[in-house]
Structure formats: C-alpha cells, structure tokens
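Engineer: Only the shape, not the letters, is given here:
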C-alpha cells in the first residue's frame, strides 16, 4: 500500500482480475462504499478522485474498480463500449463479494451514471447497506420516452440519488413524473448537469457542487 492524500491507497487487482483502488480513511473508516465509474471515464477520473478522496477524508472508505471493458482500454488505449449488462452485473457481484470478505461494518454500493445504474439493479440482491447514485441515467441520451425506472419503484435498499437539475439524462421535471420507491431520496443540485457541473450564472462552482455531494453522502453513510 502507498499513502495518498486521503489515507492509505491499495492499488492493484481484485481476485477476478479487475483493477481497483482503495481509499481508506486516515482516522479509520466507519463505513465502506464501492463506487463504480460511468460509461466513458475510468475509476481515476477527476470526478471519481474528488469523490473518493473527499469521502475518505470524512470517514468513509471508498473502493473503486473498473469494469472489464475499461480495464482493457487502460491496457491498449482503444475506446470500446461497455460490456453487455449481464457481464457488468456479474463483475459487480464479484467485486462486492471480495470487498465484503475484507471489510466489516456497513457496505454501500453505487457509482457515477452507468456504474450507479448497474448498482441499482443489484442493491436488493446483494443486501447492500445503501445505494448511492451520482447523476443517475434515468434514460439514454435523447430518449426520455424510454425511462429506465421500472425496478426503481420496488427498490428496498435505502437510496440517495444526487442529480443535477438540468441533467440531460434525467432533469428535475422529468424525474418528478416517475413512480419511485419510498426508499429513494433525490437530492437536487442547482443548475447542474450530468457531471454535477452548474451553470456559471447559478453562482456555484463545480467544486462546490462536488464538495456538497461528498458531504451529503458522508452524512448518509456514517453511522449515527
């Protein structure tokens, strides 16, 4: 392990061969969050770095991993689409099982965009302590008539979705019309897009919105 800004970082591969990063809390973690990346950016993108390091500094251990298609891109530099959904879900199961073997206490799952959506499909099955979604893709780009919310009506896992008000994959007006489970709380960030970046006219900066998301997640995951 090597020491990073948020504590000790274990960089390597899990038993199934997927790359992962562990950001531990300097003063000891009260909970653990497995955080998956979105479709187009890796586990160490600036967005994911900000989330992981910010949460670790607030007492939440964060485990990031890469789906197989992204891990392959890291090796050869070639962009490729995500693996089929069944494969993504199995990769999630594998990582969850391996993390569960290594940590005690509350274990939450979630992710950015696609990573969070895949986690939402498994949260109840895995018995996760919580589900955290950052910029949930309620529908594919340009296809609001085909929402991906059927399973969200029956979700039992306590869920926090942090969403930008003008997210092109699920803005405030569109989401208001969905039948979501009572277990789901949607926290809206003013004038923010899918990456939680606000319009300049809003008076907020991207960093402020990211820090706000970190604080809200930390408060949700840490035991009382």
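Structural biologist: The structure has been received and is ready for your questions. From a predicted model like this one, the values you see are computed outputs, not experimental measurements.
Engineer: For the rest of this, base every contact and every neighbour count on C-alpha atoms.
Structural biologist: Fine.
Engineer: Going along the chain, name the strands of the chain.
Structural biologist: 2-4, 7-13, 19-23, 31-36, 60-65, 107-112, 131-134, 159-164, 184-189 (DSSP state E).
Engineer: Against which helices or strands is the longest helix along the chain packed?
Structural biologist: Determined from DSSP state H, the single longest helix within the chain is helix 85-102. Contacting helix 85-102 under the criterion 3 or more C-alpha pairs under 8 Å, 6 or more residues apart in numbering; DSSP states H and E are the following elements: helix 114-126.
Engineer: In the helix it packs on, which of the residues would be classed as buried?
Structural biologist: Burial within helix 114-126, assessed by neighbour count using 16 or more other C-alpha atoms under 10 Å, is assigned to 114, 115, 116, 117, 118, 119, 120, 122, 123, 124, 126.
Engineer: second one coming, line it up with the first:
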C-alpha cells in the first residue's frame, strides 16, 4: 500500500494491522522528525500500521514556516484519513506535534470522523502570550483525546493544558512529561510508550 499521495512513510506491523495511526509534524519540521519516527515505531510494535506524513505546506516547500492557508493543511489531514479509510476497516487515529496537532484537532472539531486524537506539545499559545489561547475549537471535539505535554513547554504549562483538555467534549487524558520542553525530549521517560499506552486506553469502552 502506498502513501505517496500524502507524502507519507509507513511503519507496518509484523502481522495484520489492528488499524491505522496518522501522525504529522510541527511548523518547522517534516515527516522525518525523530519523535514521529519513534512514535511510529512504537505503534507498529503494538500491531498498528503507523504513517508519518507531510502537511500540504511542507509538500510545497522543504523548509520554512507554514505558508498558504491553515484550511489547506486541515484539508491535508482529511486526505490522509480518507486514504486510511480506504485501506482498513479498523480504527483510524490521528495526531501530530505542535502545529500539526493543532491542524489535526481543528479538522476533527470540524467533523472529520476518527476514533481518537493524540496531540503532542499542543501549542496552546505563543510563548509568553497566554492571553492568545488557541482553544476556541476544542469544545467541538467529541472523540477521545490524549495530550502529551512537557512540564517545561513554553507554549503552555501543564496546568494550562489540563484546563484546555477540560474544554474537550470527549474523554481526555494528559500525559505529563516531567522536565520536557516543546520537543518532548526526556532522558528518563519512554515518551512514545507512554503516549501510545494512553491512546490505547482511550479506545477501550
């Protein structure tokens, strides 16, 4: 199966896949983000087909911040989900790091049908500007949502993220990564394993 249409790289499981997980990158990154690679490896080890893919702005140019409209990037998330739905009858999970997670969450808030949402370092507000909270769409999210967030992330404190998670209409969990900044780097915690554990819990009835 090919994911070239969404500039995606697949991490297949050893056997038949339980479902598909689609993960995308932050504003300054791409599908080659080391964190996305580790996350996809973890999902594949748990029996899921994991795909890391580039948002439309990154497909247009290899470097630089998002260009064009946010609506275009949200449509790119929809394209990824449509492709996944054509390949599996199982659950489809979506998520992303920072900007990619925000675009994915906005697409889900606008009605994109998925089984769960997994967000990494959600950019709650620009650093130092907590009054500019990016929360207006969160109450429209009805699917289970996991926020994996570092306690030293300048884009939102853990308390701010917990308050934002409480706005989501669906069930939520916050995975706290002690000491981590926006890149979620940790020398003591297995962040991919913790995040996947939480996402799998969110799928249980």
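Structural biologist: Yep, that arrived. Since the model is a prediction, treat every value here as computed from it, not as a measurement.
Engineer: hmm, back to that, whereabouts in structure 2 does the longest helix of structure 1 align?
Structural biologist: Alignment of helix 85-102 of structure 1 against structure 2: residues 70-87, by TM-score structural alignment.
Engineer: superposed on structure 1, where does that stretch end up, distance-wise?
Structural biologist: Following the fit onto structure 1, the mean deviation recorded for stretch 70-87 of structure 2 is 1.3 Å by mean C-alpha distance after the TM-score superposition for structure 1.
Engineer: buried set for that stretch?
Structural biologist: By neighbour count on 16+ other C-alpha under 10 Å, the buried set for stretch 70-87 of structure 2 is 70, 73, 74, 75, 76, 77, 78, 80, 81, 84, 85.
Engineer: sorry, back to before: contacts for the longest helix of structure 1 next, please.
Structural biologist: Applying C-alpha atoms under 8 Å, 6 or more residues apart in numbering, the external contacts of helix 85-102 of structure 1 come out as 14-16, 34, 65, 67-68, 82, 107, 118-119, 121-122, 126.
Engineer: Now the two most distant members of these.
Structural biologist: Maximum pairwise distance among the contacts of helix 85-102 of structure 1 (C-alpha to C-alpha): 25.1 Å, between 82 and 107.
Engineer: that older thread, dump the strands of structure 1 to a markdown table, plus mean neighbour count and distance to residue 73 of structure 1.
Structural biologist: As requested, the strands of structure 1 are exported to a markdown table (neighbours: other C-alpha atoms under 10 Å; distance: least, C-alpha to C-alpha, whole Å):
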| stretch | mean neighbour count | distance to residue 73 of structure 1 |
| --- | --- | --- |
| strand 2-4 | 11 | 24 |
| strand 7-13 | 16 | 15 |
| strand 19-23 | 23 | 12 |
| strand 31-36 | 27 | 16 |
| strand 60-65 | 26 | 14 |
| strand 107-112 | 27 | 18 |
| strand 131-134 | 28 | 23 |
| strand 159-164 | 25 | 28 |
| strand 184-189 | 17 | 32 |
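Engineer: Let me know which of the ones you listed is the nearest to residue 153 of structure 1.
Structural biologist: strand 184-189 (9.0 Å).
Engineer: counting contacts, what elements does that closest one pack onto?
Structural biologist: strand 159-164.
Engineer: ok, and what's touching the strand it packs on?
Structural biologist: Residues contacting strand 159-164 of structure 1 (C-alpha under 8 Å, 6+ apart): 130-136, 170-172, 183-198, 213, 217.
Engineer: In structure 2, point out the residues matching that strand.
Structural biologist: Taking TM-score structural alignment, strand 159-164 of structure 1 hits residues 145-150 over in structure 2.
Engineer: same thing with stretch 36-43 of structure 1?
Structural biologist: The aligned range for stretch 36-43 of structure 1 is 24-31, by TM-score structural alignment.
Engineer: Go through the matching stretch and flag the buried ones.
Structural biologist: Buried, per 16+ other C-alpha under 10 Å, within stretch 24-31 of structure 2: 24, 25, 26, 27, 29, 30, 31.
Engineer: Over to stretch 13-20 of structure 2?
Structural biologist: 13, 17, 18, 19, 20.
Engineer: Return the residues in contact with the second one.
Structural biologist: Contacts for residue 17 of structure 2 (C-alpha under 8 Å, 6+ apart) come out as 47, 48, 49.
Engineer: mind listing what the aligned residue in structure 1 for the last one touches?
Structural biologist: Okay, so that is residue 49 of structure 2. Correspondence of residue 49 of structure 2 to structure 1, assessed by TM-score structural alignment: residue 61. Neighbour list for residue 61 of structure 1: 22, 23, 24, 25, 29, 30, 31, 32, 33, 52, 55 [criterion: C-alpha under 8 Å, 6+ apart].
Engineer: let's see it at 7 Å
Structural biologist: The contact partners of residue 61 of structure 1, by C-alpha atoms under 7 Å, 6 or more residues apart in numbering, come to 23, 24, 25, 29, 31, 32, 33.
Engineer: The fifth one contacts residue 109, doesn't it?
Structural biologist: No. Because the distance of 11.0 Å does not satisfy C-alpha atoms under 7 Å, residue 31 of structure 1 is recorded as not touching residue 109.
Engineer: Export the strands of structure 1 as JSON lines, with columns for distance to residue 206 of structure 1.
Structural biologist: Listed next are the strands of structure 1 as JSON lines, based on distance: least, C-alpha to C-alpha, whole Å:
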{"stretch": "strand 2-4", "distance to residue 206 of structure 1": "23"}
{"stretch": "strand 7-13", "distance to residue 206 of structure 1": "24"}
{"stretch": "strand 19-23", "distance to residue 206 of structure 1": "22"}
{"stretch": "strand 31-36", "distance to residue 206 of structure 1": "20"}
{"stretch": "strand 60-65", "distance to residue 206 of structure 1": "21"}
{"stretch": "strand 107-112", "distance to residue 206 of structure 1": "16"}
{"stretch": "strand 131-134", "distance to residue 206 of structure 1": "14"}
{"stretch": "strand 159-164", "distance to residue 206 of structure 1": "11"}
{"stretch": "strand 184-189", "distance to residue 206 of structure 1": "10"}
